[in-house]
Each structure stands twice: as C-alpha cells, then as structure tokens.
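Peer 1: Mind looking at a prediction? Sequence and model below.
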Amino acid sequence: MALDTIVDLKNVSVFQGDHLVLSDVNIHINKGDFVYLIGKTGSGKSSLLKTLYGELPVKQGEGNVGEFDLTKLKRKQVPFLRRNLGIVFQDFELLTDRNVNDNLLFVLRATGWKNKIEMAARMQEVLDKVGLGTKGYKMPHELSGGEQQRVAVARALLNDPDLILADEPTGNLDPNTTEEILNLLYEISKNGRAVLMATHDYVHMKKFSSHIIRCADSSVQTEEVRQGAI
C-alpha cells in the first residue's frame, strides 16, 4: 500500500453477524481526501464505518486502514487501530459530568498519555484549532450544539490521526452551524488528514470538490463531485 494511502478495501464484503450488508466493496482513500459517504437509512453507511474502525470484522476480501490489515485484526489490536483514527458522532457523545478539558483529558489518558504538561499543551492546541481556545472550562450543557460538535472534532484530533470518520456529524445542527462544521472538517482535510463523512445532507455537498462513496442496493459506487456540481 502506498505511503499516502489511508484506506484500501478490495472486494470486501461487509457483514452484520451472518447478514450480508454490502458486497464487493472497493474503496481507496488517500491523505488529504475529503470524502462523503451517502445513502439511504439502512443502506450500509454505518456498517462500513464500523468495518473501518474494527467494530465489524472483514471476513471476505482485502482491507487495510493505515498500517492495519483488517482481515488479520485481533480484538486486542482494535484500541491501537482506533488511536490512529478520529471518530465524530452525530450526538457528540461528550461526558456530561465534566468540563471540556476533562473530556479531552479522559481520551488522552485512555490512549496512553502520561506527561501533564504535554497533555495540557495538546488539549489547548486542538481547542484553538476548532475555535474554542477559551472554552476549556465550560460544561457541555453551557455550549451550543455547534460548539459541542466542535469539542467532538477537537477530541478526534487529539492523537493526530491520519483519518477522521464522521458519522452524520451535522445531523442535529441547524444549516448555519452545519456549514461551520463542514468548513472545519474540510480545512482539516486540506492539512493532510483524510476525512470520511457519512451524511444525508446533499444541500451542502455542492460547496466542496470532493469524492463520494454511495451505498445503495447492497453495493458501493464511487464518484467525484466538483464544486457547485450538485
């Protein structure tokens, strides 16, 4: 696999238990790619994301995410795979009983960081990157929905991943805030990370030139969209 390749799936079948969700999946994502994952509810988008972060095993075909061979991935290796990914969910999944800094600190400790000075510096760095540099001591309920999602993006950036997986990250946000989060994710991709974003929001897709992965009829098609083309 080439050095700039982050995701490489060849003839992969995606299963939920014994149920075949997607067949003959061929996907190639490089560093810096901004990719939309689209399809109707139940079309397999979430199952595909779960395959990439090791929740669902690859039983057929060839699959690599970074340096990890998904066909040989052991359960004990899954945490190490996920340290190389950033995952952003629709409902933020912040810990409501602690402030923003402590939400980030929880992830750093869970992924092996020890040095308090380095941890503090990294937390400030990612909060600055998402425009929340002064909000570290706020509780989640004191933030708007868009700010909470920015915290979720900051959390995803903590371990400097090559790939961000975003599962309907704007699903609970108003149009203006949606545009802000999309701009943020697109800027992240321009800085060299790959972003794969599952979405129902076709309205905002025309803003960026990007790649599209479309799930439909138990299969996956890939295409490109140029700015303003949709």
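Peer 2: That came in fine, so what should we check first?
Peer 1: Only C-alpha atoms from now on, for both contacts and neighbour counts.
Peer 2: OK.
Peer 1: and the most centrally placed residue in the chain, which of the three is it?
Peer 2: What sits nearest the mean C-alpha location of the chain, by C-alpha atoms, centre = their mean, is L165, with 1.3 Å. Secondary structure, DSSP: H, G, I helix; E, B strand; the rest coil: L165 is strand.
Peer 1: Surely it touches T199?
Peer 2: No. At 11.3 Å, L165 does not count as touching T199 under the criterion of C-alpha atoms under 8 Å.
Peer 1: hmm, back to that, contacts only, for the residue nearest to the centre of the chain.
Peer 2: 49, 85-88, 195-197 (C-alpha atoms under 8 Å, 6 or more residues apart in numbering).
Peer 1: repeat that with 7 Å
Peer 2: For L165, the contact set (C-alpha atoms under 7 Å, 6 or more residues apart in numbering) comprises 86-88, 195-197.
Peer 1: Tell me the one of those residues nearest A152?
Peer 2: V88 (6.0 Å; C-alpha to C-alpha).
Peer 1: How about the closest one, nearest residue that isn't a chain neighbour?
Peer 2: Closest residue in space to V88, ignoring its immediate chain neighbours: A166 at 4.6 Å, by C-alpha to C-alpha, 6 or more residues apart in numbering.
Peer 1: list the contacts for the one you found?
Peer 2: Neighbouring residues of A166 by C-alpha under 7 Å, 6+ apart: 87-89, 196-198.
Peer 1: Format these as CSV; extra columns: neighbour count and distance to L108.
Peer 2: Formatted as CSV, these follow (neighbours: other C-alpha atoms under 10 Å; distance: C-alpha to C-alpha, whole Å):
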residue, neighbour count, distance to L108
I87, 24, 14
V88, 25, 16
F89, 19, 18
L196, 24, 23
M197, 26, 24
A198, 27, 26
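Peer 1: Now, the residues you listed that are in strands?
Peer 2: 87-89, 196-198 (DSSP state E).
Peer 1: and the longest helix seen in the chain, how far out from the chain's middle?
Peer 2: Ranked by residue count under DSSP state H, the longest helix found in the chain is helix 175-190. Centroid separation for helix 175-190 versus its chain: 13 Å, with C-alpha atoms, centre = their mean, to the nearest Å.
Peer 1: Comparison target below:
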Amino acid sequence: MIEIDNISKHYVVDGVAIPAISGISLRVEAGEVFGIIGVSGAGKSTLVRTLNLLERPDSGRIRVDGSDITTLSKDQLLRYRRKTGMIFQHFNLISAKTVGENIRFPLKLAGEYTRAEMDRRVDELLDLVELGGHRDKYPAQLSGGQKQRVGIARALANHPKLLLCDEATSALDPQTTQSILSLLLDINRRFGLTIVLITHEMDVIRRICDRVAVLDRGVLVEEGVVADVLLHPQHEITRALVQESCPSATTGQRLGLSGPLFRLTFLGAVTYQPILQRISAALDVGFNIVEGVVGRIKETPYGQITVQALGDAADPARIAAAFGEHAVRCEALPS
C-alpha cells in the first residue's frame, strides 16, 4: 500500500537547517493499523504529514499503490488528498458551522455530489460515529470526544483508502481515548481502511496497532510487529517507552534480590495456562513471582512476568529449556 523510501525533511530556523526526519524507509500494508511512536520532537508529525504532502520531503520517494505521490501534478494531488483522510489532535472543526456542515464541507469541496447525496452521506457518517442526534449542534456544544468523532466522520466523508491520525487521542481523557480507539478499530475492520497513526503513548500502540515504528530525533530506530517490539524492545528509546507504560524491572540489582531470576514471556492461549505450576512440578523448582503484567496486544493475550527460582535444582539452562517446550520465552536476568 505505502512504500516510504529513504525520505528526509529539514526546516530552516534562523538560517540554520534543522533535520526533522532523516533517511526513513518504511512499508505499510493495505488494511493494517500502523503506529508511529516517539517522544516529542522525534519527527512523528513531520513523517505522517509527508504521506499527504502537507510536508513535502526534501529527498526520497513515497509510493502509494505503486504511484510516487511526490511527482503528482496539482490536480492529481488534490484527487489523492480527497482519498486520504486526516484526523487532528485538536479536532480542527469549523466553529461557525454545525456538526452536519463540518462533515459536509469536504463533500462540497469535491464538487461531485448532489445535495441529496451529501445529506445521505452525512447521515450515514453521523450514525457510524454515534452522533445521530447532534447534526445541528455547534462544536462549542460538544465534548472533546464528540468533537473527535465529528473529525473522524469528516475525514471519512469522501470514502478514503487511507486514514492519517496525528495524535488523535492525546487531548482526551483515558475513558474517551478508549472509545475513540475502539471506533477507529471498528472502522478499520468494517471498511478495510489502512490507518497510520502517530502517538507518544505505548498503550495506544498496544490497543489497536498491527505493526509499529519507533522514531528518535528524526531517525527510525526500531520497527516490527507490535508484540515483538513491545515485549522484546531492542533500542533504549523503545525500552523507555515500554517502561513508561508498563514498568518492569530488568535486573536483580534493581529488584534487590539474589539468586536465579527469569523474565517469562507468554503470547497467545498459553498465557492462561498453568505453565508455571507444571514446570515447578516437573523440575522440583519453586518460583517466586516478583512482578509482571497480563493483558492483550490488540486481541492477542500476553503476559510478561519476572520470577525468582528457588531450590537447589534451579539450573538456568534446564529451566529455560522446559519453558521453551511450552512456547514460553525464558530469559535469565542478571542477579
């Protein structure tokens, strides 16, 4: 669907060129939810805005469905943007227009629909985002979550193939964030819509994304399936982001414990099976659960716990091999 090939972008500040993104290459598959994460200033917004050329890269190519969008003519770019919806952090609604008029606006700009067709499309979208009774209200009369639902409806007006989300939930409270993420996931599944979202929150990535890219100071430092990146982060920035959303110790010294320590990672149905009990009985080894978390990455159950092995038979190699037979990853931690 999207192939980003070695793109870079810089800004000039006081006569000095400041790089925003440098040499980024990525591939986003059709129909997936792809997350881009990093701290403030990492280049996330610049990267996502290159996908509709709101920011034009200095170098590199961006292919969407095989076409290099950086070479499109003005008219071609306008047509492409109509099929590329965008949701903004602060909603960007037109305050002087009603909810219905805000959603109708991109349809009027397209100039391809009759009044009756626009009315039907507005009604469809209001039902989709569960705002059927709010058509004649103004943005000032809405909550933050409702405003973002209007923003989503507006972004979907012209039946886009690609939806870009620029920190779409960072201005919302946790409960509203979850409802907006559920709506985006429903839209992705119902219409097969490709979604690229940026965030600084790993919980957002965990909740709805299939794959994720991690940026640091404009450079791509890690990329992969969410479960792999989340459970086994390789780069220090990724580890810090994971640590922030789900604190876990990484060394025996930090825990203040001695003796064999292991980090166990469960993924899928095995998460809810009594594997620890089975291994304990089979090896005559006791385990002290020090800390951990059990949850879901999108729909997939996962668990990651730190345990202390107890007893004379606590041989690290035997323990790791036994857990491996049950498709559980077992890593010995420094003690």
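Peer 2: Okay, I see it. Keep in mind it's a predicted model, so treat the numbers as computed, not measured.
Peer 1: if we can go back for a sec, distance from the longest helix of the first structure to the second structure after superposition?
Peer 2: After superposition onto the second structure, the mean distance of helix 175-190 of the first structure to its aligned counterpart is 0.8 Å, using mean C-alpha distance after the TM-score superposition for the first structure.
Peer 1: in that helix, what counts as buried?
Peer 2: By neighbour count with 16 or more other C-alpha atoms under 10 Å, helix 175-190 of the first structure contains the buried residues 177-179, 181-182, 184-186, 188-189.
Peer 1: Which residues does that helix contact?
Peer 2: With C-alpha under 7 Å, 6+ apart, helix 175-190 of the first structure has contacts from 32-34, 146, 170, 195.
Peer 1: what's around the counterpart of D167 of the first structure in the second structure, how many residues?
Peer 2: Superposed on the second structure with TM-score structural alignment, D167 of the first structure falls opposite D166. Neighbours of D166 of the second structure under the rule other C-alpha atoms under 10 Å: 23.
Peer 1: cool, L128 of the second structure as well?
Peer 2: L128 of the second structure has 16 nearby residues by other C-alpha under 10 Å.
Peer 1: ditto for G136 of the first structure
Peer 2: Residues lying near G136 of the first structure (other C-alpha under 10 Å) number 19.
Peer 1: State the distance from it to E62 of the first structure.
Peer 2: According to C-alpha to C-alpha, to the nearest Å, G136 of the first structure and E62 of the first structure sit 42 Å apart.
Peer 1: so where do the strands sit in the first structure?
Peer 2: Residue ranges of the strands in the first structure, as given by DSSP E, are 5-16, 19-30, 34-38, 60-65, 68-69, 85-89, 163-167, 194-198, 210-216, 219-225.
Peer 1: Against the second structure, what's the mean shift for the fifth one, could you check?
Peer 2: In the superposition with the second structure, the aligned residues lie an average of 2.9 Å away from strand 68-69 of the first structure, counting by mean C-alpha distance after the TM-score superposition for the first structure.
Peer 1: what's that strand in contact with?
Peer 2: Contact with strand 68-69 of the first structure is made by 63, 81, as judged by C-alpha under 7 Å, 6+ apart.
Peer 1: what residue of the first structure is the furthest out?
Peer 2: No residue in the first structure sits farther from the centre than I117, which is 27.2 Å out by C-alpha atoms, centre = their mean.
Peer 1: Relative to G136 of the first structure, how far out is that residue?
Peer 2: Noted for I117 of the first structure: a distance of 16 Å to G136 of the first structure, by C-alpha to C-alpha.
Peer 1: same question, V21 of the first structure
Peer 2: 41 Å.
Peer 1: mind checking what R49 of the second structure lines up with in the first structure?
Peer 2: Alignment note: R49 of the second structure maps to K50 in the first structure; criterion TM-score structural alignment.
Peer 1: got the contact list for its match?
Peer 2: The contact partners of K50 of the first structure, taken as C-alpha under 7 Å, 6+ apart, are L56.
Peer 1: From L157 of the first structure, how far off is it?
Peer 2: In this view, K50 of the first structure and L157 of the first structure are 19 Å apart by C-alpha to C-alpha.
Peer 1: got it, and G228 of the first structure?
Peer 2: For G228 of the first structure relative to L157 of the first structure (C-alpha to C-alpha), the value is 29 Å.
Peer 1: Of those two, which one has the most company?
Peer 2: L157 (27 against 11).
Peer 1: That one matches what in the second structure?
Peer 2: L157 of the first structure maps onto L156 in the second structure, by TM-score structural alignment.
Peer 1: Quick check: nearest residue in space to its match, chain neighbours excluded?
Peer 2: Leaving aside its sequence neighbours, L156 of the second structure sits nearest to G85 (C-alpha to C-alpha, 6+ apart; 6.1 Å).
Peer 1: hang on, the earlier thing: from the contacts of L165 of the first structure, pick the one nearest L9 of the first structure.
Peer 2: Nearest to L9 of the first structure, judged by C-alpha to C-alpha, of the contacts of L165 of the first structure is L196 at 14.0 Å.
Peer 1: wait, the closest one sits on D162?
Peer 2: No. The pair L196 of the first structure and D162 fails to qualify as a contact (C-alpha atoms under 7 Å) at a distance of 11.1 Å.
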